[in-house]
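> make a model of this:
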Amino acid sequence: MTSLVLLDQALRLHDNPLLWYGARADGTAGEQRLVAVVCLDKSAFFSKQYGLARASLLRLQQQLQLISGTKQALARFNIGLVTLFGEPAAEISRLAMQLQASQIVAASPTGYREQQTLAKLSDRYQVTTIDVNSLLGTAALTPELSRLPDSFSAFRKQREPLLQVAPAVATYQPQPAQQWLTPEQSSVFYENFHQLAAFSQPSLPPGSDEQHALQRLDDYIWQQHAISHYKSSRNGLSGDYYASKFSAPLATGCLSARYCWQQILQYEQQIEANESTYWLKFELLWREFFRWQFRKYTNAWFSKHAIKGPLDFSPPTLTKARQEHFNNWCAGTTGVPFIDANMRLLNSTGLMSNRGRQNVASFLIHDLGVDWRLGAAYFEQRLLDYDVASNWGNWAYIAGSGNSGERQFNVIKQALSYDPEGDFVRAMLPELTAKGSLIHQPAAEVKVPEHWRNWLAKLTEKKL
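I've put the predicted structure just below:
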């Protein structure tokens, strides 16, 4: 029997049950040929939604870099990686027919598109899914979707204080019972992936692979002990250690959430447990919550009202004025320095701090009156740590269409709290020359909301 093992959501060798599929330590498994496969979804990287490109060149290059790194890592075990490009269900079906495969093994999907792909494949093939990217990925821990709380607090209380997490499996080692297609045998199936050659030269720095993800985890937790101050530093806007920066490798699947969790537990047991170590686990639990919410409500998250109100998938509409506002927000030219600095950071690096994300989202939705889905779509295009559940779930959260009431931030108050001397804004907007906190003064053409006025007055005070 031939089985295709889809690694799209798990481009790693550590804690990857997909790679162990069918393996038996004693070599007693029946005859089985395994084929490692990655399919780059053409629509997810080259199509548009609401008139916006779905992915930036940086995000595409990051994915190509990940695939290349995984291919090299697997080759060390004489495992080939078949790389496909196109519509996933069609490309995988074509490969299955060529290899006479009867089974497809894949990561349990979170996003609606991935769910639909596996549903199509299950009409013709036996599809087996393994939840390789969830903290609660074993049958004993899996939440019952019909009883899943829509409130994070209720979800957390269900699981705490003794939160159990599925154990990570060992880093993959070759097993005698497994017969993988070799790199030489796999090479004949690369015929449509060559179309991406023009995009393969990365313009982003090295680091988007499993090796660098594990190095970052070790450095942040064990070498720098930066986890010990995570709670107090996590609202920073830039720098190397204000946050863990695990989000991108977690989103792309080259870092296991379970392995990350267990490293935190080991640190707590061997070094110290404090509010900061707990808070990093708390953030991983937020990620988990959104993953299960997406499995519960599927495509409702792309409705205008998300999980609240009637389903409405009609595209966002903008007046001429709001279209201009949105364009300026995307470009980082709104005239509000704190917003523009964060957006220019996003555009140049593909990343933004959590504090920045909340503020630019609130500003777009509540101060500019733009449909939240446009902001979510722009973040999907730009973020190197794009994760469908975390991105769309958090945008709906700020808008009040998701798992809470709306969240509106006072941008000037936030700027004074988290960039009091304007150092971050000054670094991102070198054209601004105002001294100290005065750099947060909006441009003359900006229509100032009433709730900003008291905080704008503080810009001229000598002591903030």
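> going forward, measure contacts between C-alpha atoms and count neighbours the same way
Noted.
> now do the strands in this structure.
With DSSP state E as the criterion, the chain has strands at 2-6, 33-41, 48-49, 52-53, 81-86, 103-107, 126-130, 179-180.
> need these in CSV (columns: mean neighbour count and distance to Leu141).
Putting those into CSV (neighbours: other C-alpha atoms under 10 Å; distance: least, C-alpha to C-alpha, whole Å) gives the following:
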stretch, mean neighbour count, distance to Leu141
strand 2-6, 23, 24
strand 33-41, 22, 28
strand 48-49, 14, 35
strand 52-53, 16, 38
strand 81-86, 23, 32
strand 103-107, 22, 17
strand 126-130, 15, 13
strand 179-180, 20, 31
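> looking at these, which is closest to Trp392?
The closest of the strands of the chain to Trp392 is strand 48-49. By C-alpha to C-alpha, the value is 13.6 Å.
> who wins for proximity to Asp340 among the strands of the chain?
strand 52-53 (19.5 Å).
> number of residues surrounding the nearest residue in space to Arg54 that is not next to it in sequence?
Ranked by C-alpha to C-alpha, 6 or more residues apart in numbering and with sequence neighbours excluded, the top spatial neighbour of Arg54 is Gln381, at 4.7 Å. Here the count is done by other C-alpha atoms under 10 Å, and Gln381 has 25 residues near it.
> one more to put side by side:
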Amino acid sequence: MTSLVLLNGCLRVDDNPLLSQARGKAAALVIIDQQAYFGRQYGLFRSNLLRLRAHLQAIQHLAQQLAQRQIGLIIRFGDTHSQLCELALKLGAEQLLASEPTAPDEYRALQHLPASVKLQLIDGNSLLSQQLRPDLATLSDRFTSFRKKLEPLLLVTAAEPEHTRAANWLSPDQVAGLSQQSVLQQWLGQTAATSWREGCWDEGSAHARLHYFIWQGQHILHYKDSRNALCGTDYASFFSTPLSLGTLSVRRCWQQIEQFEQQVKANDSTYWLKFELLWREFFRWQMRKYQARWFSKNGIAGPADFSSPRLTATQKQRFAAWCAGDTGVPFIDANMQLLNQTGLMSNRGRQNAASYLMYDLELDWRLGAAYFEQRLLDYDCASNWGNWAYIAGVGNSEARAFNPIKQALWYDPNADFVRQKLPQISAAGKAAHRPAPHARLLPQWRSWLDEL
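As a prediction, the model looks like this:
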């Protein structure tokens, strides 16, 4: 029997059940989905070059790691479903092993395969053991209920050691004629990052960051206190990018945290990082439960409405200014500039940028979610759309509006972050948070503006 092993979403050798469970003759492949990176939604491209390059670097590193083990990686670009059907025909494949999706378009790509191809889905990116797999029909829509039900029982599936020899893998030479390797260099260019410090998140860089944050620097011990910072290298784990790419196993991540707690110290911060991983898990199962409803204007809280946002000329100007980091509200603009320049934004920044778009600019929340999809290096469909719907009050929570002036004074009291990202602002101290003349001012800001 010949198997296709689709490694999309699992771009790693460590703890990869797709590699360890393959049997017989097997071909490893990755498909760069054309629609996911070059398609449009609401007039916006679904990705930018920075995010595409991060994905391609991860694929390139995986190809090198597999080649060292005499496993060839077929790299294809195009429509995932069409590419799978074409390769299944060429190789006479009778089985397709793939990571269990969360998003609707990922499910669609794996449907209606040739009748001769049996599909086997393996959830290689979940914390939960098969015994704790939630029943979607009874899955709670509240995170607290989800967490309280699981935490007393939580048996995170153990990370697997590397094991790639069970299958008779096609070698690099055997797949050379099937692979579109030139795609990598076409978009990667000659200036690719080489470590997590430079913005590279391949498997090697992901493990280096894991070791640095937990063991070497022990920054995990202050995570709960520092996570509301706005920029830097040590205030947050930055595990979200390799987790979204699949270059880091969430089980390995959990295991390392627990080992640190047992061998060094456990505190509120070490627990809080696991708490955040449970949030990620929750959104994955929520996406599976409601599927396309997450892209409705009313989210999962009201009637399905998939009509595209309709903007007046004024609203178009507001949205363009928000995207460009030119709203005139320094705290918002600094965070948007950070996103545009690096593909990253702190959790505190994301909440404020989202709230500002929805409640202060009065724009459809889906526009913001789509722009974040385009820009975020750690874009994960379930977490991104789930969190935006959460702030909008159409997901797993009531509406969450933030006052950006109040937030700026709390989390950037001396405006150091604002002046770093907006060097054109010369005002000293907290006065740098004063909105520009063209900013849209709201009555609820008045008392906080008085402090500037």
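> rewinding a little: what residue of structure 2 takes the place of the residue nearest to Arg54 of structure 1?
Matched across to structure 2, Gln381 of structure 1 falls on Gln374, judged by TM-score structural alignment.
> Asp131 of structure 1 now?
Using TM-score structural alignment, Asp131 of structure 1 pairs with Asp123 in structure 2.
> how near is that match to Leu19 of structure 2?
Between Asp123 of structure 2 and Leu19 of structure 2 the computed distance is 13 Å (C-alpha to C-alpha, to the nearest Å).
> what of Asp105 of structure 2?
24 Å.
> okay, those two: which has more neighbours?
Neighbour count, other C-alpha under 10 Å: between Asp105 of structure 2 and Leu19, Leu19 has more, with 25 against 14.
> since we're on the nearest residue to the match of Asp131 of structure 1 once chain neighbours are set aside, how many residues are nearby?
Once flanking residues are discounted, Asp123 of structure 2 sits nearest to Glu100: 4.8 Å by C-alpha to C-alpha, 6+ apart. If you count neighbours by other C-alpha under 10 Å, Glu100 of structure 2 ends up with 18.
> try Ala389 of structure 1
When counting by other C-alpha under 10 Å, one arrives at 24 neighbours for Ala389 of structure 1.
> just checking, it touches Phe289?
No - contact criterion C-alpha atoms under 8 Å: Ala389 of structure 1 and Phe289 do not qualify, at 9.1 Å.
> which residue in structure 2 lines up with Glu91 of structure 1?
Checking TM-score structural alignment: Glu91 of structure 1 goes with Gln83.
> excluding sequence neighbours, find me the nearest residue to the aligned residue in structure 1 for His207 of structure 2.
With TM-score structural alignment as the criterion, His207 of structure 2 lines up with Leu214 in structure 1. Excluding the flanking residues, the one nearest Leu214 of structure 1 by C-alpha to C-alpha, 6+ apart is Leu255, at 7.1 Å.
> that neighbour and Ile264 of structure 1: what is the separation?
Taking C-alpha to C-alpha as the measure, Leu255 of structure 1 falls 14 Å from Ile264 of structure 1.
> which of the two has more residues huddled nearby?
Neighbours per residue, other C-alpha under 10 Å: of Leu255 of structure 1 and Ile264, the larger number sits with Leu255, 29 against 22.
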